[in-house]
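**Q** Could you work out the structure for the sequence below:
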Amino acid sequence: MTTITLKLRLYPTSNQANLLDATMEQYQLASNLVSNYYFEHSFKPKQSDLQKSLYHLIRDKFGLKAQMTQSSFKTVLARYKTVNTQLGRKPYKYLDSKSGKWVLVKRNLDWLQKPIQFHRPQCDLVSVRDWSFVKNQLSINTLGTREKMNFTAKGFEEYLDKGKLGTAKLVKSQGHYFLHVSCTLDNPKFEKGILKHVVGLDRGLRFLTTVYDEQGNTSFVSGKNVIAKRRKFKKLRQQLQSKGTKSAKRRLKAINQRENRWMSDINHQVTKTLVDTYGTGTVFTIEDLTNVRFATEKVSKHHRYEQVSWAFYQFEQFLTYKAELQGSTVVKVDAHYTSQRCPKCGSIDKSARNHGTHEYHCEYCGYTSNDDRIGAINIQLLGTNWVTDKSTSFKQVKSNEE
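**A** So this is what the prediction gives:
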């Protein structure tokens, strides 16, 4: 099963809009109160503990209905769980003065210095209890009454009848109201017995994606225009920051949101093209980039932002759910030596890769190719090893690194 999020746009009347605003605002305040309590009690209370201590207080103080009150507890606990996971993925790194070595310390919620705050008005709504479809309209609970309003589901219409709809999040963006609905789909299960393709994907900035498949076909998604556009966003952002006025700050916020939407759109386009091209029964193999960083010191400070950052994790998420919907799968493999190993003779040589000319030349067998293509070939080989239950990492056979 795969869970995706459906984005429904709401069209409330002016009175309904006021009710939605009031509901989201009170839910936000209630969530902050719960967050403060959870932080002050060292992250120990469970949902049942929060209910015993805060249920009647929240209902009386913020006017939330019973189900919304329960949802505020779940919202806070889920947010802390997410932050805890994020902290665990990014250990604290420091240089030990005695040993002269870098030390990684795993982090958790104890590293937080203040409670998590919910700055954006929102509200989580439980299916049927808080929202439902009634004769081509959407029925939503508010602080006052349950309101029916028109909606559109552009691009998501096919999923409204296919999947199981669950909890939804009510949000307001750019003056418009949206309901983000979780939808669980019974997608075709991937089976190795019906395997059709094994595809290696090397992600980067010069080429957002370099693709290599089992037939030896190679394709590149250029990042040149992406870098240029991000450079424009950066320049505009710097100009607005230098002004420092209220209008400049509002404009700055809008620019940031626009850049994020644009990046998401690029990732959607690339991943959709990949899944549509290869279809059912495909193993998309990517590197596990956890704790992998781009070497910023090798890029000039002026160009550092746009050349060493991209939403690679988002790309991975988009590719994963799109592949699962098609009966395909995504496999993450060890990133070590994928850009240093010769795919022809298997030798590993760091100096074989020329970053200036973007060329890989093996001094042992003479094999030469584009360095990004080399990475995609090696990743594809690791994907093939996964299919055949062989080792999914390379061992250092030969090396000129020293």
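**Q** contacts, neighbours, all on C-alpha from now
**A** Will do.
**Q** In contact with residue 28, which residues?
**A** Taking CA atoms under 8 Å, 6 or more residues apart in numbering, we find residue 28 in contact with 118-123.
**Q** cool, residue 217 as well?
**A** Per CA under 8 Å, 6+ apart, neighbours of residue 217: residue 211.
**Q** ok, now residue 277?
**A** Per CA under 8 Å, 6+ apart, neighbours of residue 277: none.
**Q** Let's see that with 10 Å instead.
**A** For residue 277, the contact set (CA atoms under 10 Å, 6 or more residues apart in numbering) comprises residue 271.
**Q** so it is in which element?
**A** In the assignment (DSSP states H and E), residue 277 maps to helix 246-278.
**Q** in that helix, what counts as buried?
**A** 248, 252, 255, 263, 266-268, 270-271, 274-275, 278 (16 or more other CA atoms under 10 Å).
**Q** Which parts of the stretch 251-400 of the chain are strands?
**A** For the stretch 251-400 of the chain, applying DSSP state E, counting those that start in this stretch gives strands covering 282-287, 329-333, 353-354, 359-361, 368-370.
**Q** hang on, I meant the stretch 51-200 of the chain
**A** Under DSSP E, counting those that start in this stretch, the stretch 51-200 of the chain gives strands at 92-95, 102-105, 122-125, 131-134, 137-141, 146-152, 164-173, 176-185, 197-203.
**Q** Now distance to residue 50 and mean neighbour count too, for those strands, in TSV please.
**A** As requested, those are exported to TSV (distance: least, CA to CA, whole Å; neighbours: other CA atoms under 10 Å):
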stretch	distance to residue 50	mean neighbour count
strand 92-95	31	12
strand 102-105	31	12
strand 122-125	17	24
strand 131-134	24	15
strand 137-141	23	20
strand 146-152	26	16
strand 164-173	20	17
strand 176-185	25	19
strand 197-203	44	25
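**Q** Endpoint to endpoint, stretch 140-151 covers what distance?
**A** Using CA to CA, to the nearest Å, the end-to-end distance of stretch 140-151 comes to 12 Å.
**Q** what's the answer for stretch 37-48, then?
**A** End-to-end distance of stretch 37-48 (CA to CA): 14 Å.
**Q** where along the stretch 1-150 of the chain do the helices fall?
**A** 14-40, 47-62, 66-89 (DSSP state H, counting those that start in this stretch).
**Q** Single out the most deeply packed of the ones you listed.
**A** Each of the helices of the stretch 1-150 of the chain was assessed for mean neighbour count using mean count of other CA atoms under 10 Å. The highest is helix 14-40, with a mean of 19.
**Q** Here is a second sequence; please produce its structure as well for comparison:
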Amino acid sequence: MFLTKTVILKIANPDDDLEETMQKYSDGMNYVSEVLFDKGKPIPAMKLQQEVYSYLRETLKLKSQMSCNIPRQVAGCYKTLHKQKKAKWQKVEFSPSSMTFSYKRDFVIDEDTVKITTINGRKAYSILNYDYAKQYFDGSWKYQASKVVKHKDGDYYFHLSIEKEVPDKEITDASTFMGIDVGMNYLAVASTTDRKCSFFAGGEIKNLRNQYKSMRKRLQSKGTLSAKRMLKHIAGKEKRLMRDV
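**A** From the prediction side, this is the model:
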């Protein structure tokens, strides 16, 4: 089986070239998003690339690999949106917060440096290689398409995607297996083949979600600007609650 990980490494010396490339990349994503949105339905990534490639290269001055990555990303995003039954066809907007690079085509990396193709050419950036991350530079891992991400703290990080084939774990000697069912009445019910069972109640969580539902209903009926702000605030609180659970 294949083991995949994302190793997050801080870029120690980001510069104006990196920031400008991030902005241009975002401009490209939004241009392609508008082109695809106007079609009213998803189209294959290659067909989209053929339509937008010259604009990305000649007008935005993006490099060749970026001009291939962008339509693939946007096409994938709209395809996912289209698969969601309740989601309406809507234009997706992208902020200048991340960009994707392909290994060996527009980035190479070792344990001290990542070399990235910016709009002004290939640049080398120092990375803060934490002790835990050094194991991923021993030659046994394969590097995949990875991202430069601007975190909320304003710093830039390289999200290195890696993959390695590892032996399947032997389970022939196992005599007991566990299954876990998740839900709202019980956050989790764990049961084993030897008929042992544990319940983790979710009553308090369910009550909180019911309270949020009631609050949303009242606020939606008002329709005021302050009510809309409160709805957004409540949505964030509920999302954080369920993420932490």
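**Q** quick revisit: how about the contacts of residue 28 of structure 1 in TSV, adding distance to residue 157 of structure 1?
**A** Compiled in TSV, those are given as follows (distance: CA to CA, whole Å):
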residue	distance to residue 157 of structure 1
118	31
119	31
120	27
121	27
122	24
123	23
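**Q** right, and the helices of the stretch 1-150 of structure 1 - which one's nearest residue 133 of structure 1?
**A** helix 14-40 (16.6 Å; CA to CA).
**Q** Starting from residue 11 of structure 2, give me the distance back to the residue in structure 2 that residue 150 of structure 1 lines up against.
**A** Using TM-score structural alignment, the partner of residue 150 of structure 1 in structure 2 is residue 127. Residue 127 of structure 2 sits 5 Å away from residue 11 of structure 2, taking CA to CA as the criterion.
**Q** Mind listing the shared neighbours of those two?
**A** Taking CA under 10 Å, 6+ apart as the criterion, residue 127 of structure 2 and residue 11 both touch 112-114, 157-158.
**Q** ok, which pair from those residues is furthest apart?
**A** So, these by CA to CA: farthest apart are 112 and 157, at 13.4 Å.
**Q** Need the residues touching each of those two.
**A** Counting by CA under 10 Å, 6+ apart, the shared contacts of residue 112 of structure 2 and residue 157 are 9, 11, 127-128.
**Q** Please produce JSON lines containing those residues, extended by distance to residue 35 of structure 2.
**A** As requested, these are exported to JSON lines (distance: CA to CA, whole Å):
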{"residue": "9", "distance to residue 35 of structure 2": "34"}
{"residue": "11", "distance to residue 35 of structure 2": "33"}
{"residue": "127", "distance to residue 35 of structure 2": "36"}
{"residue": "128", "distance to residue 35 of structure 2": "39"}
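**Q** Any idea which of the strands of the stretch 251-400 of structure 1 gets closest to residue 376 of structure 1?
**A** strand 282-287 (8.6 Å).
**Q** That closest one maps to which residues in structure 2?
**A** Counterpart in structure 2 of strand 282-287 of structure 1, with TM-score structural alignment as the criterion, is absent.
**Q** and the angle for that strand with strand 329-333?
**A** Going by axes from the mean of the first three to the mean of the last three CA atoms, to 10 degrees, strand 282-287 of structure 1 is angled at 30 degrees with respect to strand 329-333.
**Q** other SSEs contacting strand 282-287 of structure 1?
**A** strand 197-203, strand 207-213, helix 246-278, helix 312-325, strand 329-333, helix 371-387 (3 or more CA pairs under 10 Å, 6 or more residues apart in numbering; DSSP states H and E).
**Q** what do you get if the cut-off is 7 Å, keeping everything else the same?
**A** Helices and strands touching strand 282-287 of structure 1, by 3 or more CA pairs under 7 Å, 6 or more residues apart in numbering; DSSP states H and E, are strand 197-203, strand 329-333, helix 371-387.
**Q** Look up how far residue 204 of structure 2 lies from residue 180 of structure 2.
**A** 20 Å.
**Q** again, but for residue 104 of structure 2
**A** Taking CA to CA, one finds residue 104 of structure 2 at 51 Å from residue 204 of structure 2.
**Q** Not counting its neighbours along the chain, what's nearest residue 180 of structure 2?
**A** residue 190 (4.5 Å; CA to CA, 6 or more residues apart in numbering).
**Q** Rebuild the helices of the stretch 1-150 of structure 1 as CSV, extending it with distance to residue 192 of structure 1.
**A** Output for the helices of the stretch 1-150 of structure 1, formatted as CSV (distance: least, CA to CA, whole Å):
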stretch, distance to residue 192 of structure 1
helix 14-40, 45
helix 47-62, 41
helix 66-89, 31
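**Q** which stretch among these comes nearest residue 105 of structure 1?
**A** Among the helices of the stretch 1-150 of structure 1, the nearest to residue 105 of structure 1 by CA to CA is helix 66-89 (9.3 Å).
**Q** tell me what the closest one is packed against?
**A** Helix 66-89 of structure 1 packs on helix 14-40, helix 47-62, going by 3+ CA pairs under 7 Å, 6+ apart.
**Q** With distance to residue 206 of structure 1 as extra columns, can I get the ones you listed in a markdown table?
**A** Formatted as a markdown table, the helices and strands packed on helix 66-89 of structure 1 follow (distance: least, CA to CA, whole Å):
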| stretch | distance to residue 206 of structure 1 |
| --- | --- |
| helix 14-40 | 41 |
| helix 47-62 | 47 |
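**Q** Nearest to residue 92 of structure 1, out of the ones you listed?
**A** helix 14-40 (21.1 Å).
**Q** To what extent is residue 221 of structure 1 buried, counted in neighbours?
**A** 15 (other CA atoms under 10 Å).
**Q** May I ask you to confirm that it is in contact with residue 210?
**A** Yes: between residue 221 of structure 1 and residue 210 there is a contact at 6.4 Å, judged by CA atoms under 7 Å.
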